[in-house]
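Engineer: can you look at this prediction? I've put the sequence above it.
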Amino acid sequence: MSKTIFITGASKGFGKLWAEAFLKRGDKVAATSRNIDGLKDLAEQYGSNFLPIALDITNREAAVAAINGAHKHFGSLDVVINNAGYGVFGAIEEVSEQDAKDIFDANVFGTLWITQAALPIFRAQKSGHIIQLSSVLGIWTLPTLGIYNATKFAVEGMTEALASEVTDMGIKVTLIEPNGYTTDFGGTSAVQSTPIDAYDAIKSGLGAIEGLLPEDYGKPEATIPAIIKLIDDENPPLRLFLGKIGLSKTERVYEEKLKTWKAWEEVAIAAHG
């Protein structure tokens, strides 16, 4: 049975791949981007099944209008995928005030505005699936990506709370946790902070860190079967890792965290009073 899917950030990368895959199998897709020139090919090929929408997700009123417009256009809405976002590269000390505010506006507040816009529709129909594109970097960190980490940690907390709020309303919620993929994430989509010499040594060693090794990057096309299985599943998971690195590294990271927490457990309990 075909679905009506709303996806942000769909002019390239995962968004474009997934939108096209949905259309190929007969779904109806509303796809957003700041500049919809990158969606012209899909509009020409899929006609009435495809609705391109120019949208700045940081504009709350525009986000609400886009969701409501897609719902009115197609007469239904089944899945909302918050895919839009970008990275800021730089050590914490290097990130400018404006760059920090801008990435939170896009990655966190943009996700929030689209989510809030979709919820009344999903509540009314007692069904729907909200999918947030998070990252393994919403679960553990890498140096020089700390502000991006912070935005994805925020999306994780917001979405996990949301899932518990809407579980009895027929609304499904999923966080997608990709490891690195050969998309444009580190290219023209990224913001580079003004460097400080003190961090040169850390940056020069990044290529040897697990998760950033050349062989650690997945092929974006390989995610298509996973995203289709996810939206078709009657009981989708709250979190879905994409790629071979995420879960195995998460297990090791959390094992080390638990070890440290347990070592300080007596101090923690004594602090209870």
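Structural biologist: Looks like it arrived, so ask away. Numbers count the residues shown, from 1 in each chain.

Engineer: only C-alpha atoms from now on, for both contacts and neighbour counts.
Structural biologist: Noted.

Engineer: neighbours of residue 33, how many?
Structural biologist: Using other C-alpha atoms under 10 Å, residue 33 is surrounded by 22 other residues.

Engineer: that one contacts residue 11, doesn't it?
Structural biologist: Yes - the criterion here is C-alpha atoms under 8 Å, and residue 33 meets it with residue 11 at 6.0 Å.

Engineer: for residue 152, which three-state class applies?
Structural biologist: helix (DSSP: H, G, I helix; E, B strand; the rest coil).

Engineer: residues contacting it?
Structural biologist: 107-108, 134-135, 137-138 (C-alpha atoms under 8 Å, 6 or more residues apart in numbering).

Engineer: widest-spaced pair of these?
Structural biologist: 108 and 137 (14.0 Å; C-alpha to C-alpha).

Engineer: considering the contacts of residue 152, which possesses the most neighbours?
Structural biologist: Neighbour max across those (other C-alpha under 10 Å) = residue 134, 29 neighbours.

Engineer: kindly tell me how buried residue 209 is, as a neighbour count.
Structural biologist: Residue 209 - counted by other C-alpha under 10 Å - has 11 other residues nearby.

Engineer: apologies, that question was intended for residue 271.
Structural biologist: Neighbour tally, residue 271, other C-alpha under 10 Å: 8.

Engineer: do residue 186 as well
Structural biologist: So residue 186, with other C-alpha under 10 Å, has 16 neighbours.

Engineer: surely it is in contact with residue 87?
Structural biologist: Yes - the criterion here is C-alpha under 8 Å, and residue 186 meets it with residue 87 at 7.2 Å.

Engineer: so what's residue 95 closest to, chain neighbours aside?
Structural biologist: residue 193 (5.4 Å; C-alpha to C-alpha, 6 or more residues apart in numbering).

Engineer: tell me the SS of residue 80?
Structural biologist: From three-state DSSP, the assignment for residue 80 is strand.

Engineer: what are the boundaries of the helices in the protein?
Structural biologist: For the chain, helices defined by DSSP state H occupy the ranges 13-24, 40-46, 60-74, 97-104, 111-125, 146-166, 200-204, 224-232, 246-263, 265-270.

Engineer: of those helices, which is nearest residue 216?
Structural biologist: Ranking these by their distance to residue 216 (criterion: C-alpha to C-alpha) puts helix 246-263 first, at 9.9 Å.

Engineer: what's that closest one in contact with?
Structural biologist: Contacts for helix 246-263 (C-alpha under 8 Å, 6+ apart): 136, 139-140, 177-179, 241.

Engineer: same check, this time on stretch 16-25
Structural biologist: Against stretch 16-25 from outside (C-alpha under 8 Å, 6+ apart): 2, 7, 9-10, 28-29, 31, 39, 42, 46, 49-50, 220-221, 224, 227-228.

Engineer: another structure for you, compare them:
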Amino acid sequence: MSKVVFITGASKGFGRLWTEALLKRGDKVVAAVRNIAALKELVDKYPDNLLPLRLDVDKREDVFATVAEAIGWFGRIDVVINNAGFGLFGITEEATEQQARQQMDTNFFGSLWVVQAILPIMRKQRSGHIIQVSSYLGITTLPMLGLYNASKFAVEGMIETISKEVGHLGIRTTLIEPNGFATDWAGASAAVISGDITDYDVVRASSEDSGGDPSFWGKPAATVEPLLKIIDHPHPPERLLLGRVAYESVYRFYTWRLQEIEAWKQVSIAAHGH
């Protein structure tokens, strides 16, 4: 049975790939994008199954209006894929207030507005699947991505909490946690903090060196089958790492964290007071 999927950031990167894959197998897709013209080829090819809607997820009222329009068209929403977002690169100390707020407005608040608009529908249906595109940097961190890391940590906490609030209503959640992929995330979908504090030059140089390794970047097309698999699975995972780098990095991080927790166990217990 085909599903109705609402996806943000559908005009490029993961969003474009996944939208096309869903349409190809017969699903109906509401593609929420800033630039509808970017979807013309898909609209021409799938006129009955693709509804492109212009949306800036930063604007809460627009998000609710867009979701209402989607319901008016297809009558239900089975899956939401919160994919819209961008990366802010640079030293955290040097970020401006506007840059910091924009990073959180899009990556965190934009995701929150979509979920808040979708949940009344899914509660009424007593079914639904919220798929939130996070990052392995919502678990561990890299320098030069402090505010991006923070936005993904926030998203992870929000979705994990929602999972505990809506599970009894037949609504499931999945956090997708990719490593870097060869999309435009580090290109057109990125912003850069311009800074000149020389104390951070060594950090900048190190980040540039590590980002040049081609094996670090996954192949976007390889994510299509994993996405379809979790959409179709009766018991999808609450978290799914995408990519070898994500798996290896998070495994090392959790191993180290558990070791540190255990090393300080007695101090932690003593702090309880009794």
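Structural biologist: Sure thing, it's come through. Since the structure is predicted, the reported quantities are computational estimates derived from the model, not experimental observations.

Engineer: once they're superposed, tell me the TM-score.
Structural biologist: Remark: TM-score between the superposed chains equals 0.97 [TM-score structural alignment, normalised by the length of the first structure]; 272 aligned residues with a C-alpha RMSD of 1.2 Å.

Engineer: about what we covered before: and the residue nearest to residue 95 of the first structure, how many neighbours?
Structural biologist: If you count neighbours by other C-alpha under 10 Å, residue 193 of the first structure ends up with 17.

Engineer: one more: the one 4 residues further on?
Structural biologist: Using other C-alpha under 10 Å, residue 197 of the first structure has 7 neighbouring residues.

Engineer: just the buried ones out of the contacts of stretch 16-25 of the first structure, please.
Structural biologist: 7, 9-10, 28-29, 31, 39, 42, 46, 49-50, 220, 224, 227 (16 or more other C-alpha atoms under 10 Å).

Engineer: with distance to residue 167 of the first structure added, can I get those residues in CSV?
Structural biologist: As requested, those are exported to CSV (distance: C-alpha to C-alpha, whole Å):
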residue, distance to residue 167 of the first structure
7, 22
9, 27
10, 28
28, 26
29, 25
31, 26
39, 34
42, 34
46, 34
49, 30
50, 30
220, 30
224, 26
227, 21
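
Engineer: taking those residues together, which two end up most distant?
Structural biologist: So, those by C-alpha to C-alpha: farthest apart are 49 and 220, at 23.6 Å.

Engineer: I'd say residue 182 of the second structure and residue 216 touch.
Structural biologist: No - with contact taken as C-alpha under 8 Å, residue 182 of the second structure and residue 216 are classed as non-touching, separated by 9.3 Å.

Engineer: distance of the nearest residue to residue 15 of the first structure once chain neighbours are set aside from residue 211 of the first structure?
Structural biologist: Spatial nearest neighbour of residue 15 of the first structure, excluding adjacent residues (C-alpha to C-alpha, 6+ apart): residue 9 at 5.7 Å. For residue 9 of the first structure, the distance to residue 211 of the first structure (C-alpha to C-alpha, to the nearest Å) stands at 24 Å.

Engineer: how many residues are close by residue 94 of the second structure?
Structural biologist: Neighbours of residue 94 of the second structure (other C-alpha under 10 Å): 13.

Engineer: kindly report the same for residue 159 of the first structure.
Structural biologist: 23.

Engineer: who touches it in this structure?
Structural biologist: Counted by C-alpha under 8 Å, 6+ apart, residue 159 of the first structure has contacts 132, 173-175.

Engineer: report the two of those residues separated the most.
Structural biologist: 132 and 173 (8.0 Å).

Engineer: of the contacts of helix 246-263 of the first structure, which pair is most distant in space?
Structural biologist: Across the contacts of helix 246-263 of the first structure (C-alpha to C-alpha), the longest gap, 12.9 Å, separates 140 and 241.

Engineer: please name the nearest non-neighbouring residue to residue 53 of the second structure.
Structural biologist: residue 32 (4.9 Å).

Engineer: residues contacting the equivalent of the one you found over in the first structure?
Structural biologist: Superposed on the first structure with TM-score structural alignment, residue 32 of the second structure falls opposite residue 32. Contact partners of residue 32 of the first structure, counting by C-alpha under 8 Å, 6+ apart, are 7-11, 52-55.

Engineer: so where's the longest strand in the first structure?
Structural biologist: If you go by DSSP state E, the first structure has its longest strand at strand 171-178.

Engineer: how close does that strand sit to the second structure?
Structural biologist: Comparing strand 171-178 of the first structure with its match in the second structure after superposition yields a mean distance of 0.5 Å (mean C-alpha distance after the TM-score superposition for the first structure).

Engineer: show residues contacting that strand.
Structural biologist: 122-123, 126-136, 138, 156, 159, 162-163, 166, 235-243, 246.

Engineer: do stretch 124-133 of the second structure as well
Structural biologist: By C-alpha under 8 Å, 6+ apart, stretch 124-133 of the second structure touches 77-83, 111, 115, 122, 159, 169-178, 231.

Engineer: of those residues, just the buried ones, ChimeraX syntax please.
Structural biologist: To isolate the buried ones among the contacts of stretch 124-133 of the second structure in ChimeraX, judged by 16+ other C-alpha under 10 Å, type:
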select :77,78,79,80,81,82,83,111,115,122,159,171,172,173,174,175,176,177,178,231
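
Engineer: with distance to residue 99 of the first structure added, can I get the contacts of helix 246-263 of the first structure in JSON lines?
Structural biologist: Formatted as JSON lines, the contacts of helix 246-263 of the first structure follow (distance: C-alpha to C-alpha, whole Å):
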{"residue": "136", "distance to residue 99 of the first structure": "22"}
{"residue": "139", "distance to residue 99 of the first structure": "22"}
{"residue": "140", "distance to residue 99 of the first structure": "21"}
{"residue": "177", "distance to residue 99 of the first structure": "23"}
{"residue": "178", "distance to residue 99 of the first structure": "23"}
{"residue": "179", "distance to residue 99 of the first structure": "23"}
{"residue": "241", "distance to residue 99 of the first structure": "28"}
